[in-house]
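> fold the stuff below for me.
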Amino acid sequence: MTVDQADLKARAEKLRELHSGEMLVLPNVWDAASAEIVAEAGFPVVATASNAIAAMLGYPDGEGAPWQEMFAAAGRVARAVSVPVTVDAEAGYGMQPRELVDRLLDIGAVGCNLEDTDNRAGGLVEAGAQADWLAAVRSAADDAGVPIVINARVDAFLPTSGIPESDRLAEAVRRGRLYRDAGADCLYPIAVGDKDTVATLVAELPGPVNGNSGGSLDLATLRELGVARVSYGPRFYRAALDQLKSSVQELRG
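Below you'll find the model as predicted:
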């Protein structure tokens, strides 16, 4: 399915609009078949999961897979559906902002996750440098004429961030504000598992917040807390593998 510039712009505008209404639920996909299932179920957006795609391709998460293979897989997802597609682009694979935007548009994507983990040096990218990079991505998208929706992932709560646990909330808020000022459309503080922290983030961050469901954070609770967007990462990919494992074990008797 080939998408022209006008269609890409319309899909990007639709994706952005969906962040300001009813909570946007994104069951993340990993290939064309899973994308078709999600779209046919009536979900208005399809989102990829980099962890699942990398695993499917035989690589570790965290930019362990060549970007060419990751983008090829995401492109097959985008061609399989007619709804907006947002791609988990990890930390951008070392691309310059203009190249990243061009490659996203080339595969038919109108949104992206961009994380602040430094997959090469470890820890997090310095907050100001990450904000500058996001601003450059925003500028490149504007120049391209397609308002790509940037979901800026804030990795302060991950143990690999190197941030002391007592400082993670304040650092997540600080980074989120910088990223929003830089042009991010949505902020994604990943690995938050309790209601109080989610509530504080929603109150303190200036813009839509992406959350994850699990444990006490079911969809109804996240909706009540004011979360704008919910994603699932590799959860459904792993569930599919678990089902396959169960089925083949049953065949073995």
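> alpha carbons only for contacts and neighbour counts from here, please
Noted.
> separation between residue 242 and residue 168?
To residue 168, residue 242 is 33 Å away according to CA to CA, to the nearest Å.
> so which of these two has more stuff around it?
residue 168 (18 against 11; other CA atoms under 10 Å).
> quick check, the more buried one in contact with residue 157.
Yes - taking contacts as CA atoms under 8 Å, residue 168 lies within contact range of residue 157: 5.6 Å.
> sequence B follows; please return its structure for comparison with A:
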Amino acid sequence: MTSVERMSATDETRRKGTELLRLHEADELLSVVNVWDAVSARTVAAVEGTRALATASHSIAASFGYEDGENIPVALMLEQVGRIVAATDLPVSADLEGGYGDAAETVRRAIGVGVVGANIEDQMKPLDEAVRQVEAIMRVASEEGVDFVLNARTDAFVLNREGDPDENLATALERGRAFLDAGAPVVFVPGKLTEAQIETLVEAFGPRRLTTIGIPGTPSSAWQQEHGVARISYGPLSQNVALTALQQLAEDVEQRGGGIPEGTRILN
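Predicted coordinates:
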């Protein structure tokens, strides 16, 4: 049986799960810069103050030439996630999209490679179906004996970008509360949220139960910490930052005869 197929949590995995849950419940905001391979994981983990890592499914898929949206084979996704886990001693949460057809089983396999948290999209499925999915995932975590940090994601904003913001917020509130009642410790509401929307979500969910995404134009991390947000993630934006720097180097070399920028660090 390969490491990806192994389905039993180790003591080390259980320890990391408890630590990741503690980091979400602590008063200090948890910021995670998302990674997509072993070298990006080691690079981010080496930064002082980094306490946990999260993968970005979009970034992993792109690095293998796949479009986002569960087009990458789940075995390949989990293999890459396992490499990231092995590259660091920090707790790792994995972005597992909508669960690749069987979210609970995918989470069980992810726990088998040392993952202790996951984003799982609701993809705006009927609410009762989405709630059953949360319940099934948390049941698997209990069976494995892991304090698994399910970052239960609702796509209320991202799948209805042109919709009425008040209606999107009401939908996120309804679905988020239902996911918390089903056992999820945290709810992820990606989108360009305003201060007022974040305050409403935190009031409804309780302090340290909301994850946001750090896209340009959202409230500062200091403000979000002060107002009870548990975690900020950066999704595929971190890979975009890295690729922008790479493309700018290529432009400088090809168009201006430049070279490696001063101050470049040798990181691998």
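> which other helices and strands does the longest helix along structure 2 contact?
Determined from DSSP state H, the single longest helix within structure 2 is helix 237-256. Judged by 3 or more CA pairs under 8 Å, 6 or more residues apart in numbering; DSSP states H and E, helix 237-256 of structure 2 has no packing partners among the helices and strands.
> tell me the buried residues in that helix?
Buried residues in helix 237-256 of structure 2, counted by 16 or more other CA atoms under 10 Å: 237-239, 249-250.
> next up, the contacts around the counterpart of residue 81 of structure 2 in structure 1.
Aligned by TM-score structural alignment, residue 81 of structure 2 pairs with residue 74 of structure 1. Counting by CA atoms under 8 Å, 6 or more residues apart in numbering, residue 74 of structure 1 touches 30-31, 48, 87, 107.
> inside strands: which ones of these?
Judged by DSSP state E, the contacts of residue 74 of structure 1 include residue 87 as members of strands.
> specify which member of the contacts of residue 74 of structure 1 is nearest to residue 130 of structure 1.
Using CA to CA, residue 87 is the member of those that lies nearest residue 130 of structure 1, at 18.6 Å.
> I'd like the buried residues of helix 237-256 of structure 2 as JSON lines, with distance to residue 143 of structure 2 appended.
Output for the buried residues of helix 237-256 of structure 2, formatted as JSON lines (distance: CA to CA, whole Å):
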{"residue": "237", "distance to residue 143 of structure 2": "34"}
{"residue": "238", "distance to residue 143 of structure 2": "34"}
{"residue": "239", "distance to residue 143 of structure 2": "34"}
{"residue": "249", "distance to residue 143 of structure 2": "49"}
{"residue": "250", "distance to residue 143 of structure 2": "50"}
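> of those residues, which is the nearest to residue 21 of structure 2?
residue 238 (23.3 Å).
> max pairwise distance over the buried residues of helix 237-256 of structure 2: which two?
Farthest pair in the buried residues of helix 237-256 of structure 2, by CA to CA: 237 and 250, 19.8 Å.
> was I right to think residue 233 of structure 1 contacts residue 47?
No - the pair residue 233 of structure 1 / residue 47 is not scored as a contact, 9.0 Å apart, by CA under 8 Å.
> okay, and the common contacts of these two?
By CA under 8 Å, 6+ apart, the residues touching both residue 233 of structure 1 and residue 47 are 27-28.
> any idea which helix or strand carries residue 13 of structure 1?
helix 5-17 (DSSP states H and E).
> quick one: that helix aligns where in structure 2?
Under TM-score structural alignment, the match for helix 5-17 of structure 1 is residues 10-22.
> in the matching stretch, which residues are buried?
So stretch 10-22 of structure 2, judged by 16+ other CA under 10 Å, has buried residues 10, 13-14, 16-21.
> please apply the same query to stretch 117-133 of structure 2.
117-122, 124, 130-131, 133.
> picking that back up, downstream of the helix holding residue 13 of structure 1, the next helix or strand is which one?
strand 24-26.
> that following strand: what's the following helix or strand?
helix 32-40.
> those helices in structure 2, which residues are they?
Counting by DSSP H, the helices of structure 2 are 11-25, 38-45, 57-63, 74-86, 103-112, 127-144, 165-181, 195-205, 221-226, 237-256.
> redo those helices as CSV? Include distance to residue 32 of structure 2.
Formatted as CSV, the helices of structure 2 follow (distance: least, CA to CA, whole Å):
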stretch, distance to residue 32 of structure 2
helix 11-25, 11
helix 38-45, 9
helix 57-63, 14
helix 74-86, 14
helix 103-112, 19
helix 127-144, 22
helix 165-181, 21
helix 195-205, 18
helix 221-226, 11
helix 237-256, 10
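> quick one: closest of the ones you listed to residue 31 of structure 2.
Nearest to residue 31 of structure 2, of the helices of structure 2 and by CA to CA, is helix 221-226 at 8.2 Å.
> so which bit of structure 1 is the closest one matched to?
Using TM-score structural alignment, helix 221-226 of structure 2 pairs with 219-224 in structure 1.
> and for the nearest residue to residue 71 of structure 2 once chain neighbours are set aside, the neighbour number?
Residue nearest to residue 71 of structure 2 in three dimensions, not counting chain neighbours: residue 61, with 7.7 Å by CA to CA, 6 or more residues apart in numbering. By the criterion of other CA under 10 Å, residue 61 of structure 2 has 21 neighbours.
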